[in-house]
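Student: For reference, the sequence and a predicted model appear below.
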Amino acid sequence: MMNRFRKLVKNERGSQLIEFVAVFPMVILAMMIIWQMALVAYTVVVTEAAARDGARAAAVDGDAEKVAERSAGNLVLQSVNTDKGDEDVTVTVVANVPTVSIPFIGRLEFTFDADATIPIEEGLKD
């Protein structure tokens, strides 16, 4: 009986499967976190571009909100605010960051805002 037990303990069959089952969830979690970071980076770039495009449109008396929403593509914008001064115009865009539902953490809800200031065109100043 003791000889049979020693034989089973020394047998390494199946050890690779056990290691794989132990490590695989950590690999999936790492991939989900990397994907979430990519979504945040995408949101930063697109929100800044939408703010810049909206400010450019507002500087030439265009509709900043429509231009910013069109520039944002499929990103969900919470708000587009335009602040027009005497010399320049500032557009602030607030966007929802798309999130991945991470196990044990859940879905994180947060926003990113970007603003852009552009001088008003010479012929359009009041």
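Tutor: Great, that's in hand. Numbering: from 1, shown residues only.

Student: For the rest of this, base every contact and every neighbour count on C-alpha atoms.
Tutor: Will do.

Student: Distance of the residue nearest the centre of the chain relative to Asp113?
Tutor: In the chain, the centroid-proximal residue (Cα atoms, centre = their mean) is Val40; its distance is 2.3 Å. Distance of Val40 to Asp113, computed by Cα to Cα, to the nearest Å: 12 Å.

Student: structure B:
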Amino acid sequence: MALPLARTRLDDRGQTVIEFTGTLPLILVTLALLWQAALVGYTFSLAGNAADKGARAGTVGGQDACRAAAAEDMPGAWSAAYDCGEAGDTYRVEARVQVPLLFPGGFNLPITVPGEAAVPVESRW
């Protein structure tokens, strides 16, 4: 038995599922982009902290102390390089940290985040 024409036009069963299925990829892409933006921000924080700690340690202990202090709080999943050295009467450190793609420890984006710090050189007795 066929349904009357008026009832078939007003029947919306399943419409919500179809709309959600259509927007789900957009929702997932938006969440992935927000997560990636958070990772970039955290990488900036890590680079700045590593440079600060390296500069404080390097002004007293030299390059080895600088590199050890800079790498101390860097999570193992992040790739980082450090340049430590005196420049005149300041001790300068540049930390370059690569930005991971979605999950740290997997692939890295071709983006390097710099962190720089400089402190006055303390006299070594």
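Tutor: Thanks, I have it. The structure displayed is predicted, hence computed values, not measured ones.

Student: quick revisit: now the residue nearest to the centre of structure 1: how far from Val91 of structure 1?
Tutor: Distance of Val40 of structure 1 to Val91 of structure 1, given as Cα to Cα: 21 Å.

Student: same question, Arg107 of structure 1
Tutor: Distance from Arg107 of structure 1 to Val91 of structure 1, by Cα to Cα: 29 Å.

Student: neighbour count winner among the two?
Tutor: Val91 (27 against 12; other Cα atoms under 10 Å).

Student: what does the more buried one align to in structure 2?
Tutor: In structure 2, Val91 of structure 1 lines up with Val93, judged by TM-score structural alignment.

Student: Could you verify my assumption that that match touches Ala81?
Tutor: No - the criterion here is Cα atoms under 8 Å, and Val93 of structure 2 misses it with Ala81 at 10.4 Å.

Student: other SSEs contacting the top helix by length along structure 1?
Tutor: If you go by DSSP state H, structure 1 has its longest helix at helix 15-59. Packing partners of helix 15-59 of structure 1 (3 or more Cα pairs under 8 Å, 6 or more residues apart in numbering; DSSP states H and E): helix 64-72, strand 88-96, strand 111-119.

Student: mean shift between the last one and structure 2?
Tutor: After superposition onto structure 2, strand 111-119 of structure 1 sits on average 0.7 Å from its aligned residues (mean Cα distance after the TM-score superposition for structure 1).

Student: Give me the nearest residue to the residue nearest to the centre of structure 1, chain neighbours excluded.
Tutor: Val97 (6.2 Å; Cα to Cα, 6 or more residues apart in numbering).

Student: separation between the one you found and Gly14 of structure 1?
Tutor: For Val97 of structure 1 relative to Gly14 of structure 1 (Cα to Cα), the value is 43 Å.

Student: before we move on, what about Ala30 of structure 1?
Tutor: Taking Cα to Cα as the measure, Ala30 of structure 1 falls 25 Å from Gly14 of structure 1.

Student: So which of the two has more stuff around it?
Tutor: Ranked by neighbour count (other Cα under 10 Å), Ala30 of structure 1 and Gly14 place Ala30 first, with 12 against 8.

Student: check contacts around that one.
Tutor: Contacts for Ala30 of structure 1 (Cα atoms under 8 Å, 6 or more residues apart in numbering) come out as none.

Student: Pull the number of nearby residues for the residue lying closest to Gly54 of structure 1 once chain neighbours are set aside.
Tutor: What sits nearest to Gly54 of structure 1 in space, not counting adjacent residues and going by Cα to Cα, 6+ apart, is Ala64, at 4.2 Å. Residues near Ala64 of structure 1, counting by other Cα under 10 Å, number 24.
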